[in-house]
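Student: Below are the sequence and a predicted model for it; my questions follow.
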Amino acid sequence: LFALNQGQYGEPVLVAGTDGVGTKLMIAFALDQHDTIGEDCVAMCVNDILCQGAKPLFFLDYIATGKLVPEKIAKIVAGIASGCVKAGCALLGGETAEMPGLYKPDEYDLAGFAVGVVDRKQIITGEKIKEGDVLIGLPSSGVHSNGFSLVRRLFFQLHQYDVDHYFDELGSSLGEELIKPTRIYVPALSGLGDQFDINGLCHITGGGFYENIPRMLPSGLRAVVDPSAAPVPPIFKLMQELGAIDTAEMYATFNMGIGLMMVVAQDIADQIIQFLATKNEKAYIIGEIIAGERGVSICHP
């Protein structure tokens, strides 16, 4: 049960989102490290509802496994709880299912869903985006939770590295880099919508820039992105080099160092960046909105 404090909202609207962490789970299996993967699951859900302007209220999880090992499940749930603390929401409950024969004894799947609330007048739909607005990007922590089928094929199948392989470029082992939890952007954006008009928000997940940015754009408007305006983390440069991957494909698959993107009026962009700086949050103006066919143009070098 969850009691909504309706006095905080003129016309409260519930927003829900559900997701999992995909084949990033296989990195956790390889490392036998299970205390952060739950945080990824929370992040994937709450970041999505955040893009509608919602404040996360509560989260529920679902864990299915071939063999129930209490110590492992406790670590997964600890990660979920940590994610909920960062997102400022309650871990309301969940379900753990033992399914021998469907899952291997040492493997599991993880999914969840989050529910949040937003006042109807503050819902972010993207309909207010206009020509001349600018794009502000917030950094990711790394690969986050998308593109891991390509990641695994590149590192573990084509080049036959293992998770313990150390890369000077990363300053860590491969496993340590890939298991980094997906960032939860709720703290960074807390209070932002009360002071500034946010015309659009998008979570850069599967499909990278090319699939996620257009979802927030009205018809007749196009986003032009300058990727040189923000640093690209070493993991993406390493993958592109090892796989000889085309730059356009990289931006169509990965977040490339930008996990969340917002669209705002040009005249308040610097104020928003200053607001985020008070929270020790880096942000970059990485593009603009122009008239044109709905979609994305990326100025690749």
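Tutor: Sure thing, it's come through.

Student: Please count neighbours and contacts with C-alpha atoms only from this point.
Tutor: OK.

Student: Report the next helix or strand after the lengthiest helix in the chain in sequence order.
Tutor: Criterion DSSP state H: the longest helix present in the chain is helix 70-87. Downstream of helix 70-87, the next assigned helix or strand under DSSP states H and E is strand 90-98.

Student: so what's residue 61 up against?
Tutor: 93, 94, 95, 110, 111, 112, 113 (Cα atoms under 8 Å, 6 or more residues apart in numbering).

Student: ok, so of those, who is nearest residue 168?
Tutor: Distance to residue 168 across the contacts of residue 61 (Cα to Cα) is lowest for residue 110, with 32.0 Å.

Student: on that earlier part again, check the offset of the longest helix of the chain from the chain's centre.
Tutor: Relative to its parent chain, helix 70-87 has a centroid offset of 18 Å by Cα atoms, centre = their mean, to the nearest Å.

Student: Likewise for stretch 279-299?
Tutor: With Cα atoms, centre = their mean, you get 17 Å for stretch 279-299.

Student: Would you mark the buried spots in it?
Tutor: Neighbour counts using 16 or more other Cα atoms under 10 Å place 283, 284, 285, 286, 287, 288, 289, 290, 294, 295, 296, 298 of stretch 279-299 among the buried residues.

Student: Tell me which two of those sit farthest apart.
Tutor: Within the buried residues of stretch 279-299, two members stand farthest from each other by Cα to Cα: 283 and 294, at 24.5 Å.

Student: How much space separates residue 281 from residue 85?
Tutor: Here the criterion is Cα to Cα, to the nearest Å. By it, residue 281 lies 18 Å from residue 85.

Student: A further structure is provided below for comparison with the first:
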Amino acid sequence: MSGAKRYKAAGVDIDAGNAAAKRYAEIARRTARPEVLAGIGGFAGGFALDLRKYPEPVLVAGTDGVGTKLKIAFALGRHDTIGIDCVAMCVNDILVTGAEPLFFLDYLAVGRLDVETAAAVVRGVAQGCAEAGCALIGGETAEMPGMYAPGEYDVAGFAVGVVNRSDMVDGRDIRPGDVVLGLASSGVHANGYSLVRELVASSGLTWDDVPPGWDEPLGEVLLRPTRIYVRTVLGLRAAGVPVKGMAHITGGGLVDNVPRCLPPGVAAKISLRAWPLPPVFRWLVAESGMSLPEAARVWNLGIGYVLVVDPAAAAAAEARLRAAGETVYRVGEIVPAEPGAAPCVVIEGADG
């Protein structure tokens, strides 16, 4: 028996891996930027930084995965949106510094490689990269027999961006009276799914059921990909609208993520009445028995990204963001923190 056949018998199919890599290269070409020197196919990807645009460059990197939301993709046999989530979780994170995402790499780990499933995941990655304006320049597919249940996989991503040092957003100029703007999420995004799946299981509903008042099946709503805010936020800054601080609302929700962009001495007072609670979150809160403030530390509750702006710039920021297609709410304001207290979120309107 040849080496390749022995390896295949052990669970690793070299030919399938090569076929998948060829498909990946074709998909990645759709995301190419002029700065890309070497993409998928070599041992490493190359990217030539434009020093005319970024004369004082600071490279910003982020990595993330999709978590147990993958279990819903497995249950539904839908693999074309998970890659978007993977990109979104990374590029939205580096965006909070003001960085433009430049390139992305993915890591797909499987027990046994199915070329069509893997290609569907990577197509989602490429779609997310196109939405974010960054290039997919490389990745890795690891076939590891016995590590994953049949039909299951894990995916992670790595994004690198750049911002001029003088243009970085770090929250240091945030002051009491500043306005907190919230950009609508597309749903649950990619956080809190361990609890989501537990609640679905205890509800007795199936992924194909349509809960009362909903327009789509439960599984479709929960699999909806994370919004990517890159183009609208970078467009806002390019238009000269000053942004003092930003937060990507991920695990920990509004309560734990907004303070990450605040300087000492201030807090963010956020009203849960400032935006309509989407039906999916009404259902999750009801099923969980949690209060809204408790839920605001688990899920985004309909706000996927937050910006802090000067009151004088708030109207212009709202107008430009809406013109770019975002749904924007004034969700709160910056207030003085209690003496000696760390930056925090003060929740109002908790009766929901």
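Tutor: Okay, I see it. On a predicted model such as this, the values are computed, not experimentally measured, just so you know.

Student: aligned partner of residue 148 of the second structure in the first structure?
Tutor: Counting by TM-score structural alignment, residue 148 of the second structure corresponds to residue 103 in the first structure.

Student: and what of residue 116 of the second structure?
Tutor: Using TM-score structural alignment as the criterion, residue 116 of the second structure maps onto residue 71 of the first structure.

Student: can you check residue 190 of the second structure too?
Tutor: Using TM-score structural alignment, residue 190 of the second structure pairs with residue 145 in the first structure.

Student: Contact partners for its match?
Tutor: Residue 145 of the first structure sits in contact with 21, 22, 24, 40, 44, 182, 205, where contact means Cα under 8 Å, 6+ apart.

Student: Of the residues you listed, which belong to helices?
Tutor: Those of those mapping onto helices are 40, 44, per DSSP H.

Student: so stretch 71-82 of the second structure matches what in the first structure?
Tutor: Alignment of stretch 71-82 of the second structure against the first structure: residues 26-37, by TM-score structural alignment.

Student: Endpoint to endpoint, that stretch covers what distance?
Tutor: For stretch 26-37 of the first structure, the end-to-end distance is 10 Å (Cα to Cα).

Student: And for stretch 290-301 of the second structure?
Tutor: Using Cα to Cα, one end of stretch 290-301 of the second structure lies 13 Å from the other.

Student: Also stretch 254-273 of the second structure?
Tutor: Start and end residues of stretch 254-273 of the second structure are separated by 14 Å (Cα to Cα).

Student: gap between the residue in the first structure sticking out farthest from the centre and residue 26 of the first structure?
Tutor: In the first structure, the greatest distance from the average C-alpha position (Cα atoms, centre = their mean) is reached by residue 101, at 32.0 Å. If you measure residue 101 of the first structure against residue 26 of the first structure using Cα to Cα, the figure is 18 Å.

Student: Could I get the contacting residues of the spatially most central residue of the second structure?
Tutor: In the second structure, the centroid-proximal residue (Cα atoms, centre = their mean) is residue 89; its distance is 2.5 Å. Residue 89 of the second structure makes contacts with 63, 64, 65, 66, 190, 226, as judged by Cα under 8 Å, 6+ apart.

Student: ok, now residue 236 of the second structure?
Tutor: Contacts of residue 236 of the second structure by Cα under 8 Å, 6+ apart are 317, 320, 321.

Student: Residue 96 of the first structure now?
Tutor: Counted by Cα under 8 Å, 6+ apart, residue 96 of the first structure has contacts 62, 63, 64, 65.

Student: ok, so what distance separates the third one from residue 100 of the first structure?
Tutor: In other words, residue 64 of the first structure. 10 Å.

Student: more neighbours, these two?
Tutor: residue 64 (20 against 13; other Cα atoms under 10 Å).

Student: That one - that's part of a strand, no?
Tutor: Yes. Assessed by DSSP: H, G, I helix; E, B strand; the rest coil, residue 64 of the first structure belongs to a strand.

Student: check contacts around the spatially closest residue to it that is not a sequence neighbour.
Tutor: Excluding the flanking residues, the one nearest residue 64 of the first structure by Cα to Cα, 6 or more residues apart in numbering is residue 97, at 4.7 Å. Counting by Cα under 8 Å, 6+ apart, residue 97 of the first structure makes contact with 62, 63, 64, 65.

Student: Hmm, residue 285 and residue 225 of the first structure touching each other?
Tutor: No. The pair residue 225 of the first structure / residue 285 is not scored as a contact, 9.3 Å apart, by Cα atoms under 8 Å.
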